[in-house]
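> quick one: sequence plus predicted model below, questions after.
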Amino acid sequence: MTAQSTAPAASRGGRWIDHWDPEDETFWNEKGEKIARRNLLFSVLSEHIGFSIWTLWSVMVLFMGPEYGLTPADKFTIVSMATLVGAVVRIPYTFAVAIFGGRNWTIVSAALLLAPTIAAFVVMEPGTSFTTFLLCAMLAGVGGGNFASSMTNINAFFPMRKKGWALGLNAGGGNIGVPVVQLVGLAVIGASAGPRVLLGIYIPLIVIAATLAALYMDNISSVKNDTGAAKDAVKEGHTWIMSFLYIGTFGSFIGYSFAFGLVLQTQFGRTPLQAAYVTFIGPLLGSLIRPVGGALADRFGGAKITLWNFVGMSVATAVIIVASMQESLPLFTTAFIALFVLTGLGNGSTYKMIPGIFHTKALAKGLTGEEAAAYGRRLSGASMGIIGAVGALGGLGINLAFRQSFLTVGSGTGAFVAFLAFYGVCFVVTWAVYLRRPAAQPTAEATASEAKPQLSYAEV
């Protein structure tokens, strides 16, 4: 089998592949793998910069001293709006690939990153109104959508046996955009340069990413939106249960990524440079360990790893509360970074659960073989966009909780108490839905139902 030429198709305005069959090993070995890897590379680049622009304001607020006239609550509101928009746009971005083509949408979504970056470059100075900063932060939220469209696009390029590796690399490469923008911010602050220098670094990078996508990426004609699957995913209870758990893992990761430096400044009086020295460490380790969470889930079961991960997150949060009350900066920083690592581990294990859950449901319906696999792929693919969007909203909750905590008690302690309670609920939900053993059936009933597959999620 051969793929149609990827030369520009005038009728559709881009590079289109009309035949794509990665499951055919001959096709894959001859040309499919080379094309897929090339698209993965430039998709990761665009998504990586998207994450950096989404979390840009976690660095911008470090530059905003007293001369800007903003309270800590104002700054938490600014980063909250970026988180909110980034979560909401993940839904339309999920469907955009099938409507416009993966290459075409990567070009558009990369180019859209110029809007928040140039806007921030123009307004970033004392005297600018709080409302203007708020609007610029909301614009930066478009960077959060790049993850959803990138994952959807790369999912179409790779065969089932390679999806885990490809999607893991795609997600990890994107997440690392968070610590990278914070590292660049550290260098800029360390050089006593202004925030416009940081923005000036990213503007040409965005242009390069969009240009490379135009030159080297492809669209796949067969990628279509399955609105029926989307409707089924919305009706499926597991979609919302996993969304809740993903709030606890990815929502925590992105929320803390926005808030870490601001908390160090506000609660412990750190200077921008002192805060920047440690702000990037947590997101970096949390991004790098995400594939480890997936690998552990492969070996021991995603539900088990997720369950014990929430135990670890609860312990780390309890230590943070103690450190916050004792005003111990070393203990606070160490525990916070440990919490970041656990959020990354949980990101990998929760996402790994999703296809396993829907495959198990297929088996319980009596489906077998490729029919069961197709059912699982269809629902898990549709649900991932919803789960990713709802999970990202957890970041909004974290930043609003910090805002309220600083307004009420003057520190982040109250917020961490709420987070501890939430992780406890996540632990209970994970155990009750995916690990609790069903009650023993009476012998007659058990005999009557022997032919029916039983739901068991412990290994997902």
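Looks like it came in fine.

> going by C-alpha atoms from here, please, whenever you check contacts or count neighbours.
OK.

> residue contacts, residue 105?
When the contact criterion is CA atoms under 8 Å, 6 or more residues apart in numbering, the partners of residue 105 are 96-97, 149.

> in a helix, that's where it is, yeah?
Yes: the secondary structure assignment for residue 105 places it in a helix, going by DSSP: H, G, I helix; E, B strand; the rest coil.

> ok so, going back, of the contacts of residue 105 - the most surrounded one?
residue 149 (27 neighbours; other CA atoms under 10 Å).

> for that one, pull up the helix or strand it's in.
Using DSSP states H and E, residue 149 falls within helix 142-157.

> which elements pack onto that helix?
The contact analysis (3 or more CA pairs under 8 Å, 6 or more residues apart in numbering; DSSP states H and E) places helix 142-157 against helix 33-54, helix 72-88, helix 90-100, helix 102-112, helix 160-175.

> second structure follows, compare the two:
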Amino acid sequence: MATATQTGAPLQQHAPGRLGGRWIDDWRPEDPEFWESTGKGVARRNLFFSVFSEHIGFSIWSLWSVMVLFLPEPVFGIDPAGKFLLTTLPTALGAVVRLPYTFAVAKFGGRNWTIISAAALLVPTIATAVVLEPGVSYTTLLVVSCLAGVGGGNFASSMTNINAFYPTRLKGWALGLNAGGGNLGVPVIQLIGLLVLATAGAEHPRIVLFVYLPFIVVAAVGAALVMDNLTTARNQPRAMREATREGHTWIMSFLYIGTFGSFIGFGFAFGQVLQNQFADDFATPLAAAQLTWLGPLLGSLIRPLGGSLADRYGGARITFWNFVAMAVGAGVVLTASQVESLPLFLVGFVLLFVLSGIGNGSTYKMIPAIFRARAMDAVAAGTDSAVADKHALRMSGALIGIAGAIGAFGGVLVNLAFRQSFLSTGSGDGAYVAFIAFYAVCVVVTWVVYLRPGNELAGV
């Protein structure tokens, strides 16, 4: 086993039976001396490129929220319901691949898998550039849009990897920064799409794709040159099976549907919602694109704050009040829809984006806090602290992967709710009512399980 050198740099080696690349065997982030002398610098270096790679992954995952703006109905013959389906499929595939992407960190190493997952983004980008032209069949577009879902998997592997690098007291901040930087990929690609629409016009969607090709290469090559693998992140598959038998896995996954599911679902659907809800104000794709990026941008930027607030006040407390505020925000959107007030509608939706970002950070902070509390109880009962910490790390990494996958399905539900609501009533009111009801349930669940006095994990 490699150990830390006297200069503070952990040894990196290629051990037998492991995929090539730099592996760090001695990693003790909970040890204050090790963290200050060695761990902090290495963790920050890996965090930086993890954020960059995940950022590009989110951009490609949300690619079709931009591409549908380049598909005018008279030219491509795709109605609003068909466009909602084009954004729903990559959301669904992104949710599905999150579980195997979480396994992959343990199997191949965080650095190695970042290289592979970044390079895989070339597939949907090139495929879209090849087929996207007038006359292409709708079936072909559905298949190609689905490929963009691989970008959604990057989040799960990145979060699981970074979770292993940081001590519990900093996980809320680190996971929030990692996820927030990744989430920024949604508004950034929408801004690039807006720029292309405003300058080159709706006839040139390939420009968006050509912009991203070199950045995908930089993400893969940069990960190869800068990042590390941790042996402490291994054996994840066994932890994943154990986590499926843990009740908190399903509770936290349910709550994450409400936060991340809202963020990614609204991010994919907002442009189309504007065009359908306020057709007179957003008659052209350019008009809608001018506003679609704002909510995802604010929601992404504020996610680290949600993690930091959770570090300070407790993830459950922040999550509880955040869901209360999200129910209010959805109520504002419903009211605006009924009175046909565009300014109030925009205020309500931006509020939902911001709150979903805060909730993303606070819910992910709760995950390691749950197992850290369990570890402390185990140590008090006589378990070796190193064994308890290792188990807590493995379980929290597994739960992060599961919650990330299930939470992403919330984005699918959001898009399907909008699609059905507009098909049935011509407005999104039915979807807004469903969102209010769901957030209310999340408020109750958070209180009963994590805040009610006397609970085993009250206040995590």
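Ah, there it is. From a predicted model like this one, the values you see are computed outputs, not experimental measurements.

> CSV for the helices and strands packed on helix 142-157 of the first structure, including distance to residue 350 of the first structure?
Shown next, in CSV, are those (distance: least, CA to CA, whole Å):
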stretch, distance to residue 350 of the first structure
helix 33-54, 20
helix 72-88, 18
helix 90-100, 18
helix 102-112, 26
helix 160-175, 13
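
> out of the contacts of residue 105 of the first structure, which is nearest to residue 68 of the first structure?
The shortest distance between residue 68 of the first structure and any of those, using CA to CA, involves residue 149 and amounts to 35.8 Å.

> the counterpart of residue 171 of the first structure in the second structure - how many residues pack around it?
Under the alignment (TM-score structural alignment), residue 171 of the first structure pairs with residue 179 of the second structure. Using other CA under 10 Å, residue 179 of the second structure has 28 other residues around it.

> just give me the neighbour total for the equivalent of residue 444 of the second structure over in the first structure.
The criterion is TM-score structural alignment: under it, residue 444 of the second structure has residue 428 as its aligned partner in the first structure. The number of residues packed around residue 428 of the first structure, counting by other CA under 10 Å, is 15.

> which secondary structure element contains residue 428 of the first structure?
With DSSP H and E as criterion, residue 428 of the first structure is part of helix 413-430.

> the second structure: matching residues for the helix or strand following that helix?
Tracing the chain past helix 413-430 of the first structure, the next element assigned as helix or strand by DSSP H and E is helix 443-448. Here helix 443-448 of the first structure fails to align to any part of the second structure, judged by TM-score structural alignment.

> counting by contacts, list what the biggest helix by length in the second structure packs against.
Secondary structure of the second structure per DSSP state H: the longest helix is helix 385-425. If contacts are counted by 3+ CA pairs under 8 Å, 6+ apart, helix 385-425 of the second structure sits against helix 80-108, helix 150-165, helix 236-244, helix 247-277, helix 342-380, helix 429-446.

> can you tell me the centre-most residue of the first structure?
residue 250 (5.9 Å; CA atoms, centre = their mean).

> now which residue in the second structure aligns to that residue?
Alignment note (TM-score structural alignment): residue 250 of the first structure maps to residue 260 of the second structure.

> ok, now how distant is its match from residue 350 of the second structure?
For residue 260 of the second structure, the distance to residue 350 of the second structure under the criterion CA to CA, to the nearest Å works out to 15 Å.

> and what of residue 173 of the second structure?
Residue 173 of the second structure sits 23 Å away from residue 350 of the second structure, going by CA to CA.

> swap in residue 222 of the second structure?
Remark: distance between residue 222 of the second structure and residue 350 of the second structure (CA to CA) = 34 Å.

> out of these two, which sits in the more crowded spot?
Neighbour tally, residue 222 of the second structure and residue 350, criterion other CA under 10 Å: the higher count belongs to residue 350, 22 against 19.

> my read: the more buried one touches residue 294, true?
Yes: because the distance of 7.4 Å satisfies CA atoms under 8 Å, residue 350 of the second structure is recorded as touching residue 294.

> what number of residues lie near residue 67 of the first structure?
Residue 67 of the first structure has 9 neighbouring residues, counting by other CA under 10 Å.

> with residue 135 of the first structure instead?
Counted with other CA under 10 Å, the neighbours of residue 135 of the first structure add up to 16.

> map it across to the second structure for me.
So, by TM-score structural alignment, residue 135 of the first structure is matched to residue 143.

> same check on residue 70 of the first structure?
The criterion is TM-score structural alignment: under it, residue 70 of the first structure has residue 78 as its aligned partner in the second structure.
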